[in-house]
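**Q** With the sequence up front, the predicted model follows.
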Amino acid sequence: MTVNDDSFTSWKNREEIAESMIPIIGKLHREQDVTVLVHSRSLVNKSVVSILKTHRFARQIAGEELSVTETLPFLQTLTTLDLGPSQIDIGMLAADYKADSRGLTVEEFTAEAVAGATGENKIERRDGRDVVLYGFGRIGRLVARLLIEKAGSGNGLRLRAIVVRGGGEADLVKRASLLRRDSIHGQFQGTITVDEANSTIVANGNTIKVIYANDPSEVDYTAYGIENAILIDNTGKWRDREGLSKHLRPGIDKVVLTAPGKGDVPNIVHGVNHDTIKPDERILSCASCTTNAIVPPLKAMDDEYGVLRGHVETVHSFTNDQNLLDNYHKADRRGRSAPLNMVITETGAASAVAKALPELKAPITGSSIRVPVPDVSIAILSLRLGRETTRDEVLEYLRDVSLHSPLKRQIDFTTAPDAVSMDFVGSRHASIVDAGATKVDGDNAILYLWYDNEFGYSCQVIRVVQHVSGVEYPTFPAPAA
């Protein structure tokens, strides 16, 4: 047998193992509300090849490839345990087991590592929480995709309605088509049908009412059977407490804004300050995509090195508020053609850092350039540190943060030497550290942080909504503090 034959046989064996994992992952998710992860990446509803690629990715961040032969025993052991709702990272279980020297069996080690999700410790499955989307643009449709994707167990967030202004003939069909096909993010994973008579879209079995209204005051959500719902405002039309309070109509309990909040509206970056949300807070903001991209790495660097001052320059994809061709715009430069120009503009991300990370006393400045790409941006974060360090030390630290810290869902890490922006379309992290571009000289560090300003940000929004709704389940093994 040749080397090529050996490689192909190995691939086929791993395919077979990954194939056997799919029904186990699906059953755990549907019946016990358990989401199986590999290094913070969900394996729910993934194909054979996607499972293998997710395992292989561990090589970039952990230094060596992770095989399905290593993780399968842990997955099989989970089926024998009395698990409650949780997220369980079999990649981390395999890595921690390899580092453990006590001589435990896989079964003993797994039972110990996930003890917080079993027996008397497990939390009860909660009733689903209604969610309403107000606005159905770029972020609204991606949030809808995520809500539908996560509805598999039937006990999490339930997308009940979408509120939009009437758009004329075949409005519902056109909106469903935009949900079904996306030029950047591809096809919707599942089936979508339209019931024009009842003004509903049915996506993967989820019946979503489409409500037409020109103002929040026109809607009584209880008339549609919606109760105690979280409303996600994707329009950005109202950003202060007074304006957003208009959404607190019958049937709505909380309002989450997908734009920077003004005044006393809390700006929340999941992973950094979501635990500061007061139980009785009814209005909050998920800040901006750029704020979500820079605050987690800023916190990580400040925790380890101290940050004395910083500047962030964002090279940002163009957005819907710019013009396709030169035309009037209330901003000075945004009226110029977005696909033809680099456009200097402002960013509020630097000033928003103080709201999300008040313990960081360092002054942070910022500016932005819009460039002719449709999605994925990069934040160049230049920092003056509290002590001198080396490039290798910083990279090893950030690699570890992306793997083991409470910020591992926010910060990703890539060593790919040929990485470009389109490689990060669909990333679920708030930002991705580009190891190859990182520069460190004494107490100066420059981090290059990629981020999918549409999808990665939408994932952060969903995490905040899960947290305030009470369906953000604990992760095991627990990340290091």
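**A** Looks like it arrived, so ask away. Numbers count the residues shown, from 1 in each chain.

**Q** make it CA atoms for all contacts and neighbour counts henceforth
**A** OK.

**Q** Can you give me every residue that contacts the closest residue to residue 144 other than its chain neighbours?
**A** Distances taken as Cα to Cα, 6 or more residues apart in numbering place residue 159 nearest to residue 144, at 7.2 Å, with adjacent residues excluded. Counting by Cα atoms under 8 Å, 6 or more residues apart in numbering, residue 159 touches 130-133, 144, 147-148, 206, 208.

**Q** got a winner among those residues for most neighbours?
**A** Highest neighbour count within the contacts of residue 159: residue 131, with 27 neighbours (other Cα atoms under 10 Å).

**Q** so which strand or helix has that one?
**A** Residue 131 is part of strand 129-134, with elements assigned from DSSP states H and E.

**Q** Just the residues contacting that strand, thanks.
**A** Contacts for strand 129-134 (Cα under 8 Å, 6+ apart): 140, 144, 155-164, 226-235, 469.

**Q** Put this next to the previous one:
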Amino acid sequence: MTGDAFTAWKRREELAEAMIPIIGQLYRQHDVTILVHSRSLVNKSAVGILKAHRFVRQIEKEELKIEDSYPILKTISELDLTPSRIDIGYLAIAYKHDNRGLSVEDFTREAVKGAIANGDEDRNPPRDVVLYGFGRIGRLLARLLIEKTGSGNGLRLRAVVVRRGGDNDLMKRASLLRRDSVHGLFNGTIHVDLENETIIANGNPIKIIYSGDPTSIDYTEYGINNAVLIDNTGKWRDREGLSQHLRPGIDKVVLTAPGKGDVKNIVHGVNHETLSADDNILSCASCTTNAIVPVLKAVNDKYGVEYCHVETVHSFTNDQNLLDNYHKGDRRGRSAPLNMVLTETGAASAVAKALPELTGRVTGSSIRVPTPDVSMAMLNLTLDGETNRDDLVDHLRTVSLKSPMQRQIDFIASTETVSTDFVGSRAACVVDAEATIVQGNHAVVYLWYDNEFGYSCQVVRVVQHITGVLYPHFPQV
């Protein structure tokens, strides 16, 4: 029996290894990203591909066999495709339940026919991106933008603006991009061109611009034009302050913090369609807002939300002190690695900007805890009507699989998961199905979220949307 299991593993491993060059070629030559239930397989190892297949049992209640997905991938590789995102996991499950008697080849061609080139495609040119600031979120954005360069079309990270920290600044910036205590090593190679003050990551030259004054920079001097600037410093949050970035070469400004005043707070998957071509300054709200708003929308759409209190258990951040010291905020002066710190959160009030129908119905508070990354939001809900646990869990599972919010809401049904299991999660949040509580019209829903990486993925999705390089998804929801 043990020998049979090992033989089966080796067979699956061989198929996964055969997938790697196909996935890479589709990505680099056609800008086609292959997924398994919303998890990208680009640059994954054979074991990583098998783990993505194995994870499907958490949400589909059945195994996804690589023997079923491989023929679909082979068929896709033989098609002339336009830039797109194709989920072979969904296709394999759908084919398994299709009763029309189609061959794998015919079924796959029909399912992805919208991605097949017909000669009339008008592709958007590559779009330049500038990062203003290079802290926790800035470096993760850099990793994501470099990862998504693909064939060179789409988004291109051209420059990073920082204050010079010292004579060895460039080498230290490159080192922080290369190594991360939470998210691990950079997936690729990094070289430093000291003469030109440039970091070259996976062949992408990234100019480091040293400046403390956004109004002093002319980006066209660096060959940057029509760019999106992502301000991840949080120094300016209103339109007047952020407008300083609208310099020669910069077309739009995106803030990675809650915007103030009339700055739109955007949660991708919920209200990104409200943006118009004229919106040149916008905010991606906060990590917690991105985590809770998609689920609040999903619950409100079906059951109605009379009231919700959001309690977040949030990892500590750079805003807090390592040891007790003065801090302008209440309680935040106490040592972050040693204490749970009760503090306020603006996420509840920010909900109204993304979901106006819930204005005045959401309150919130937060506890900072001694972990470096991954947080939890507990939604204590009073619904308009009664339901039961199975119905609510099944609804959230369906939304995570078959709705326009499938990239925002992930789903897990395990009683053994803990916070570190969600480091690197690309979803805005992950519903912990086994922790859900429902009694009459009261419900408590627990959401995990990587407050660094998951949020950064949401920011990139917004940038892809406003630049027109968020490629269509197949099969279409």
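**A** Good, I have the coordinates. Bear in mind that the values here come from a model prediction, so they are computed numbers and not experimental data.

**Q** Any chance you could compute the TM-score here?
**A** Aligned and superposed, the two chains score 0.99 in TM-score terms (TM-score structural alignment, normalised by the length of structure 2); 477 aligned residues with a Cα RMSD of 1.1 Å.

**Q** so how far is the helix or strand that comes right after the strand holding residue 131 of structure 1 from its chain's centroid?
**A** The helix or strand immediately downstream of strand 129-134 of structure 1 is helix 138-149, counting by DSSP H and E. Distance of helix 138-149 of structure 1 from the chain centroid (Cα atoms, centre = their mean, to the nearest Å) equals 11 Å.

**Q** Let me know the angle separating helix 138-149 of structure 1 from strand 129-134.
**A** Calculated by axes from the mean of the first three to the mean of the last three Cα atoms, to 10 degrees, helix 138-149 of structure 1 forms an angle of 160 degrees with strand 129-134.

**Q** what's the average per-residue distance for helix 138-149 of structure 1 once overlaid on structure 2?
**A** When structure 2 is overlaid, helix 138-149 of structure 1 sits 0.4 Å from its aligned residues on average, using mean Cα distance after the TM-score superposition for structure 1.

**Q** Then stretch 458-465 of structure 1?
**A** Its matched residues in structure 2 lie on average 0.4 Å from stretch 458-465 of structure 1 after superposition (mean Cα distance after the TM-score superposition for structure 1).

**Q** From the contact counts, what lies against the lengthiest helix in structure 2?
**A** In structure 2, with assignment by DSSP state H, the single longest helix is helix 2-30. Helix 2-30 of structure 2 is packed against strand 32-36, helix 46-55, helix 66-77, with contacts defined by 3 or more Cα pairs under 8 Å, 6 or more residues apart in numbering; DSSP states H and E.

**Q** before we move on, the earlier item: over which residues of structure 2 does the strand holding residue 131 of structure 1 lie when aligned?
**A** For strand 129-134 of structure 1, the aligned range in structure 2 is residues 127-132, judged by TM-score structural alignment.

**Q** so how much does the matching stretch differ from structure 1 once superposed?
**A** Compared with structure 1 after fitting, stretch 127-132 of structure 2 deviates on average by 0.3 Å (mean Cα distance after the TM-score superposition for structure 1).

**Q** so where in structure 1 does the top strand by length along structure 2 end up aligned?
**A** Once structure 2 is assigned using DSSP state E, the strand that runs over the most residues is strand 305-315. Under TM-score structural alignment, the match for strand 305-315 of structure 2 in structure 1 covers residues 307-317.

**Q** Throw the helices and strands packed on helix 2-30 of structure 2 into JSON lines and include distance to residue 191 of structure 2, thanks.
**A** Conversion of the helices and strands packed on helix 2-30 of structure 2 to JSON lines gives the following (distance: least, Cα to Cα, whole Å):
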{"stretch": "strand 32-36", "distance to residue 191 of structure 2": "26"}
{"stretch": "helix 46-55", "distance to residue 191 of structure 2": "27"}
{"stretch": "helix 66-77", "distance to residue 191 of structure 2": "33"}
